[in-house]
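return a 3D structure for these sequence lines:
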Amino acid sequence: MLLASLTDDDLQSLGDSCISRFEQGRDVSDIEQGLEVYKQLTQRPHIDQESFASRLQNLAHAFQLRFERTGTFSDIEEAISNNRKAVEATPSGNEHLVSRLTDLANTLALRFQRTGDVVDIDEAIATRRRAIDITPQRSANLQRLFKNLGISLQSRFQLRGELTDLESAIEAKKKAAGLISEGDHDDRPSILDSLANSYSILFESTSDMVALSEAISLHRQALDLTPSDHLNLSHFHNNLAASLFRRFERGRDLSDINQAIDFQRRVVQSTPSDHPGLSDELSNLGSYLQSRFERVEDLADLNEAISARQSALDRLSPGHPHRPSAMNSLALSFLTRSQQTNDLSDIDQAISLQEKAVDITPVDHKSFPGWLINLSSSFQERYQRTKNQTDIDKAIAHQERAIMLTPSGHADLIAYHSHLGNSFLFRVIQTGSLGDLEACMSHYKLVATQPIGDPNLKITAARYWASFSHQLYPSSSETIEAFDTVIRLLSLVAGLEQTIEQRHELLKDTPGLSELAAASACFVGRVDKAFEWLEHGRCLVWSQISQLRTPLQDLSLKHSDLARRLLETSTALERAGSRQLTNTSSATADEEAFSHIKLAKEWDNLLREVRGIPNFEHFLQPLPCSSLLQHLPPAGTIILISASNTHQDRCDAIALRPGLDKPIHIPLPSFSVDKGEQLRRDLICQLQFFGARSPDADTMQEGEIENRKPRRAPEEVIKSNNATKDILATLWTDLVKPILDGLSFSPKTSELPRIWWCTAGPLASLPVHAAGIYSKDAVKSNLFDYAVSSYTPTVAALTSRLKNPQKFPHHANGLLLVSQPDAPGQSSISGTTVEIDAIQKLAKKHGIKSLTLEGEKAGINPTLDNMKKFNSIHLACHAMQDEKEPLRSGFFLHDGRLDLSTIMQHNLPNANFAFLSACQTSAGEEQLSDEAVHLAAGMLAAGYRGVVATMWSIGDRYAPGVARDFYEYLLAGSLDGAEVDGSKASYALHYAIRKLQDKLEKSSERSLLAWAAYVHYGV
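Got it, this is the predicted structure:
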């Protein structure tokens, strides 16, 4: 009655005030009063057409606001109805038509979000485009119109999966961002955040890391421009958390998931308890907590995830469109808990929730296939516990239906096919059905050969595809294709867009794939393929570093600008890859990561450009066997050893000799992965018992080692005190002697031939070079009597140095001696002074230029600076192998640790030879046994052509004598001013070790451990 007495103007003012107060305080009573006022206005008599249209628009807006606040579905339908009437009542050319078209499109988009009805989003997009078409080019509204068009196009992409919609969405949002002035801070954060969302979705669809980095950068920019009390702040936090979560799923960097959880907690805490969006925000928090649980296995995270997801579900009324999603999220947490507790009731509860979600979701809903896949995963899990075939049959049926309902090219299809392949595999194990096995292979092949998708998912599928293809059709071309795919995907798992540290972490999940491929090839007599796969699948990170330093002379002669750009990009990319992940600010870390990803993409683009030039088609591509055989050492043999416990637990040696056009295959039936692993464990126990693996072992005198109590001394290993002798004897009889026999090697008294060993797996931690029978009556029964041994990370690592012989400038000749007997925080090493004094005298005797950095002068920067001035270096100091973070392994100098990552950042063009007279400088890391992650390999990667190192701690008593005898041989015959001849280093080490052996009791444990630690790498 009161409202009826008010004039139109008073009613309008009252309605506007109610809406304004609601937008400030979010009190539902305000919006309800505003609605009543606007309804009265539309029912007033004698309204002109323009006023009627305006009042309908206001009424529609009020209904929309109440829908957004309460979620009442009838409100959004009323909003659309009134907006549609307002547009119909507005003639073409009217200045308000654009605004009314926009409001209609907005409400259609809101209803689409609730129902997933494609008709709504199609009409919304058409309506937005109509609004843009009639808007003047210089209108201030144009940026908002482009932003909204982009949002709707993005929504349709998420429904249909057509990439053109997403690309159009990004273009529209870019136009919107470009139309905003820098000073217009009110709109800029919202548009930047919206554009970021599109890039994030593009990453999900294409795995383009540049897109994800762009998204995170834009999200942070939006937050930086947003006041702390702004209504959208929570929304921006929510979106940044989602993008950080996506990056965590790819790179597994804990800082990303930690940040995502922190941001999402802020979102939940700042949202009113009765807000309809709180359920989704709780569900997101649960997802992030569960992902962190799966990474660090802290049960507190899983319990909190279940609590958050249960709360999210409880807040949704029956019939709410988000209820199926909440059910699925909670079910996944129950499924995870069942895997921890083996409680079948958790799986049953998960299945119950997921079946309800499927039942209440329309078949044509965009999420329906995903719900089917989730339900199938629970049936898979229950099948693995109960072996009830009904469960696996249901899983397969649901997965096949999900694939059938998903449009071709949709980003989720690769995961759906992977799930289906897994289900067929589970059923094969029980039934042995050949049809199921072939179906399994078919789906894995499809996953592995897709051009886009998660590399980790693809390589797992490729591994199964290859293994099963070998079992069924070992000699077929498809088996070759499958293993080629496996090796190619390895490099994608650890791509150049990641730091070296991240690549190493990712490769821990893919051990032994090159060994598996090689074993399959050897099984069918394809030794050439076995060689290629070993060469291309091992030491991936080392090979990537080597590629970035490839000489570009040939390219420079014809395309100097392209060669220059390639060199600049490779230098920057290598620097980015060698950086350590530190506690810098999130924004700085993101900038570094984004720059790194862009460099990797630029590198790929440059490689494509180079390979488009005639005669450069295979530039920096993996070389075939025939090419690798062209630059072998002129005198010597390279031996690759491959052991796999997948194919008849076989072990094979592949020998490469100059002048032969194919590798030599030598089966090793008496050796295996399991035997190698047992020998590795036995050796570690012996080393710990004798103190050779303890942090201070390099400073112990012989008597201290004798009296040292073991940290761990299993009786079966040390009871006879002959374990090391037994290990070396087994390596001789089962591994090395069959190889020598296969190559017709015989013991020699004159100059010995050379062998380069290329090993991986447990053999990478075993002293193959010391294999032999060491007893008083043994004659010519050890490798030292047959050949001089070296190691190489890969064949290409060796041949590339032989192919490009180095000529050192005269000013760089000479020997840098670094001695640090008293590094802060480390025990004193008295022998280093004796060692360095002896080398100095030999250098002076032979006219070799030398410089000694000792004590306080032996700091990190002086050492690095002089490494560039002297082409050879001798380091006598403490060293440390960091098993958790191999790149932080390093040498202890006066002012800190010169670590591997720092060394690898310095490209040393004049590097020749390095002697690492320190402990465990070639010990490597067990979980990365296929990679070269020790200090010796780091020196090779930095440019040194040859390196002497140690596999475990060396005694201070013998190290000075070994170094003196080594340089006595190496420098013999040198003329004044000559360079150190690094090519003689392997023979010099052989000579020095022979002299040490002559001084020691031949077969004692202490004697064997004293000399067998020394190894030579490289030329």
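
can we go C-alpha only for contacts and neighbour counts from here?
Fine.

quick one: the strands in this structure, in order.
Ranges of strands in the chain, per DSSP state E, are 637-643, 651-656, 664-667, 754-758, 788-791, 815-819, 850-854, 872-876, 879-880, 890-893, 896-899, 913-917, 946-950, 1014-1018.

please identify which of those is closest to residue 586.
Among the strands of the chain, strand 896-899 comes nearest to residue 586, with 24.3 Å by C-alpha to C-alpha.

which neighbouring elements make contact with that closest one?
The helices and strands touching strand 896-899, judged by 3 or more C-alpha pairs under 8 Å, 6 or more residues apart in numbering; DSSP states H and E, are helix 860-867, strand 890-893.

another one to check against the first:
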Amino acid sequence: MRAERAREAVVGRVEGAPDEFLRAIGDDPAGWMALADKALGESAADRTVLGAVAALMRFTLSEISPRHPLREQCVRLLAVALVDTAQHHDDEAAYTEFQTVVRFEAERLPDDDPARARLTGMLASVGARRRESTHDRMTAEARALLDRFEATEDEAALDEAIARFRAVVLRIADEPDRRHPLGSLGLALVLRYQLHADPGDLRAAISAWRRALAHTPPGNGRVQLVANLAGALHHLFDLERDEAVREESFQLARSVRGEGVAEMRRLNNLAAGLVARFVETGDTRAADEAIELHERAIAMTDPADPQYATRLHNLSDLVKVRFSAAEDPAAVDRSIDLSRRAYAAANTPPRQRFALALALAAGLSLRSERSADLASLAEAVELIRVFVADGPRQDPDRPFLLGKASLILSTYYDATGDAAVAGEAAAAAREALRAAGTGHPHRPMLLFALSHVLSRVHHHTGEAAALAESRRLMAEAASVPAQSPLDRAGMLVLVAGAQVAQQRWAEAADAYDQAIGLFPLLVSRRLTRADQEKRLAERAVTVRDAGAVALQAGDPERALTLIEHGRGTLFAQSLENRDDFDDLRADHPDLAAELLSLRDTLATWTAEGAGAGDDHHRLARRWEELVARVRELPGRQGFLGRVRVGELLSAAERGPVVVFSVSAIRSDALIVRPDGIEVVPLPGVTPEVVERNAREFLAAVADGEDVSGILGWLWDAVAGPVLDRLPDDPSQRVWWCPTGSLAFLPLHAAGRAGHGVLDRVVSSGTPTLRALLHARRAGVPAGTDTLVVAVPEAEGVPALPGVEREVRLLEDVLPTTTVLRDARRAEVLDQIGRHGRAHFACHAVTDTAHPSDSRLLLAGDAPLTVLDIARLRLEGDLAHLSACSTATVGPVLPDEAIHLASAFQLAGYRHVVATLWPVRDVFAVGFARDFYRVVAEHGAGSAALAVHQATRRLRDRLPDHPEIWAAHVHTGP
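Here you go, the predicted structure:
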């Protein structure tokens, strides 16, 4: 009877139960379990058998008592049947029943019953195995979908892969076990981001990789994950401009080392971030490190690897932008060779070949510009035409590549005048703009590309509509704030030029004002001094024209501020307004202390090697953050900002300051007084005329030839018209502030036939009005005793026999002197802060190409450079540099006034006496004697008068030799 009910129970629950199974069911529960065990062993995957076993075990549980000795075995057999059904037939209901039955049976047993522990353990272990099995299967399916996408670019497969990876992650409870599916999910999301540029995909990928990295042990797997995450963070920085993101990417990429594919990817992504840093900031350390990393990655890559072409391409692009033709004439040829190898590489994915073609075209176009090679340009155009016609329309990089293509086509149009090419260039640029949309990160470049095309059309055809649209597009490009300061400043200058062409002077002044406002960002504290100088050299014409435009607009005060803030950028960065820090220290001492510490650390930055640039940028970013925080405080919006015109005018409180504006637009002298500015037109003075006279003057001085004609021109055209506006008072002080090539000429010596500036005023010089204000704010000097640095002999230069006579003279004239004979650098730096005055009698070297490397030659092999001096924080009264060319500016950066004299002023000396060109030993001694007689009697405050009188004495003795008597100049209050 029990056997019949058992068979009915099985038949009622399982359709098509095996006949032999049903016939074997007897009356004994032990026999039922034996039958179930035998059936499971023989047909574990057969769903009908599994169902029959499960039904029989359910009936058995209903028939036996809760404390029956075989009940646990019955529960286990039922569990096996249900788990196998779930595993082999994807039956979630079976697994749910398994959990319900086993949990119920366990919970009805006492806590101390061993059977309860065994059932609970079975529940946990089966659950773990099932999760692992399910996860492995789902992960394998997702990876197969990802492989399908990479082989066929089937976007539906990619979307499904992402959905399945996410499902796997959600099903896994333990975070460490999620790291592999999280890594795969991140990869799939980045692939989709590359297709559609959806920032949400990029951020989700970064989140997934960060979670995976937290539980990934050291090894190549971690290196691979770090490389992927660092690359994604670089892309996120491009979107959000959050520098903490970029900093994280560099820290990650430098935190690991690996081998094989993982290491190659790490090198490549680290290099990509460094390239971006170089392009945006001009930090050549980043570019040089990136070149080395790319070369290592290429050397490790098999030419059959699909990534080989990409790595060649990356290096090609970097070489192209790192080295100008002037710096390295072979750079363009090397870039083209790398691009050709990349373009010819095997196994390159089809979508990438178009980017490689454009890169090769860009190199060929550069070659044509350098050497007028029309064949190279024609080859570039053919590559572009293939891309425009056949390149993938949905590629998110297409707008950027089209913009580059349009610029190369414009170059070909300029060379050939072919109107059809102009049409191609314009069509490519317009398609790029349509595809990019308003928020695209490359939109400014694309606007510039179309503007450039249209400007060339106007140039060739005179078409007014093309010119109007070109100007509108350029103005729009310049107005986009989310671009590098270098790019935006360049576009603003182009906008200003367009306004000048229309004689819209006020609008042009506005554009120049915005461009000059970006100068501090172009030379931020993130850069080495050499890189800062290089960036400023590219902007000299901007400043020259900005003041002239403001004068044309009838606004001399604006002209003064534009000239002032466009020049001496590095000088201003070094000095920083002491009053600002004094006030801040009183109210916010901790903030002021951190800022001053950062300022000094960055000013003396010399660290080198991998990672040093990262630290440099991190500290500079902290500086910028703190300055921004101070500017948010009440009443401190102008902290370390532009000096207002009222304060600039106050620089003339002890006498007029004459600031020059020399431009092809117009040239003027601005006589600055406390109550306003008087504009003195200088007709006939142009940049070309001044540069020619300066060049001829310096050549004549070097050769000992007559320079009276040039000094006469300087009087007639420049200095005389200014002094005609001033009272006739030979004791009056005047500060000359020359700009451009005027800085090479001795304004204090301008004159004809014994009548000139020396007979009309007492002259001083100042590189900027801010420098003059800085000198007047200088603190109380350490005393009136003088440190004399005497180096009559230095390695590689002739001896200076007059140095010892100069020392004896100073010891006789001055009350207290400390003489360092044959002084070494460390000794000078140790002693200089202990004296209120300093006199250097030695050789000096002016490095005109890199003025920050100009130096005073000391004993030993370590000189005292401009940077060494400028980084000092002293409170000195007077520095006399009795050496050659210590106030000579370099031809590349005359408006920055980077020389030894300005360095001593920055260090804290109120008065500095220096030379504009080489001086002979014997005359330097005589000048020092006459100078110090006045200073000994009247103090350091008489330094300007002392220079004036010593110069006049030399002129009276040698009137026909201004190369001797006009060399010395005074800088200071």
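
that older thread, in CSV: the helices and strands packed on strand 896-899 of the first structure, plus mean neighbour count and distance to residue 814 of the first structure.
CSV is the format used below for these (neighbours: other C-alpha atoms under 10 Å; distance: least, C-alpha to C-alpha, whole Å):
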stretch, mean neighbour count, distance to residue 814 of the first structure
helix 860-867, 16, 10
strand 890-893, 26, 21
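
redo these as CSV? Include distance to residue 756 of the first structure.
Listed next are those as CSV, based on distance: least, C-alpha to C-alpha, whole Å:
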stretch, distance to residue 756 of the first structure
helix 860-867, 26
strand 890-893, 25
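
in this structure residue 875 of the second structure contacts residue 908, no?
Yes: between residue 875 of the second structure and residue 908 there is a contact under C-alpha atoms under 8 Å: 5.0 Å.

identify the contacts common to those two.
residue 778 (C-alpha atoms under 8 Å, 6 or more residues apart in numbering).

turn the strands of the first structure into TSV, columns for distance to residue 778 of the first structure.
Converted to TSV, the strands of the first structure look like this (distance: least, C-alpha to C-alpha, whole Å):
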stretch	distance to residue 778 of the first structure
strand 637-643	25
strand 651-656	26
strand 664-667	25
strand 754-758	22
strand 788-791	19
strand 815-819	39
strand 850-854	42
strand 872-876	35
strand 879-880	36
strand 890-893	39
strand 896-899	42
strand 913-917	31
strand 946-950	26
strand 1014-1018	22
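
can you check which of those gets nearest to residue 197 of the first structure?
strand 896-899 (39.2 Å).

what segments of the stretch 601-750 of the first structure are helices?
Taking DSSP state H, counting those that start in this stretch, the helices of the stretch 601-750 of the first structure run over residues 625-628, 673-689, 702-707, 715-718, 723-731, 737-742.

could you identify which of those helices is most buried?
Mean neighbour count (mean count of other C-alpha atoms under 10 Å) peaks for helix 723-731 among those, with a mean of 22.

map residue 822 of the first structure across to the second structure for me.
Matched across to the second structure, residue 822 of the first structure falls on residue 793, judged by TM-score structural alignment.

need the contact list for its match.
Neighbours of residue 793 of the second structure in contact, by C-alpha under 8 Å, 6+ apart: 799-800, 822, 842, 859.

could you redo the last one with a cut-off of 7 Å?
Going by C-alpha atoms under 7 Å, 6 or more residues apart in numbering, residue 793 of the second structure touches 799-800.

next, count neighbours for the closest residue to residue 378 of the first structure other than its chain neighbours.
Once flanking residues are discounted, residue 378 of the first structure sits nearest to residue 351: 6.1 Å by C-alpha to C-alpha, 6 or more residues apart in numbering. Counted with other C-alpha atoms under 10 Å, residues neighbouring residue 351 of the first structure total 24.

any idea how far the residue mapped onto residue 351 of the first structure from the second structure lies from residue 195 of the second structure?
Aligned by TM-score structural alignment, residue 351 of the first structure pairs with residue 381 of the second structure. Going from residue 381 of the second structure to residue 195 of the second structure by C-alpha to C-alpha, to the nearest Å gives 27 Å.

residue boundaries of the helices in the stretch 1-150 of the first structure?
For the stretch 1-150 of the first structure, the helices defined by DSSP H, counting those that start in this stretch cover 8-25, 28-42, 49-70, 73-88, 97-115, 118-133, 142-160.

er, the stretch 851-973 of the second structure I mean
Going by DSSP H, counting those that start in this stretch, the stretch 851-973 of the second structure shows helices at 866-870, 900-907, 921-938, 943-957, 962-965.

okay, the shortest one sits on what stretch of the first structure?
Under TM-score structural alignment, the alignment places helix 962-965 of the second structure onto residues 1008-1011 of the first structure.

how far apart are the matching stretch and its match in the second structure?
Superposing on the second structure and averaging over aligned pairs (mean C-alpha distance after the TM-score superposition for the first structure), stretch 1008-1011 of the first structure comes out at 0.7 Å.

ok, and what's touching that stretch?
Here stretch 1008-1011 of the first structure has contacts from 954-955, 993, using C-alpha under 7 Å, 6+ apart.
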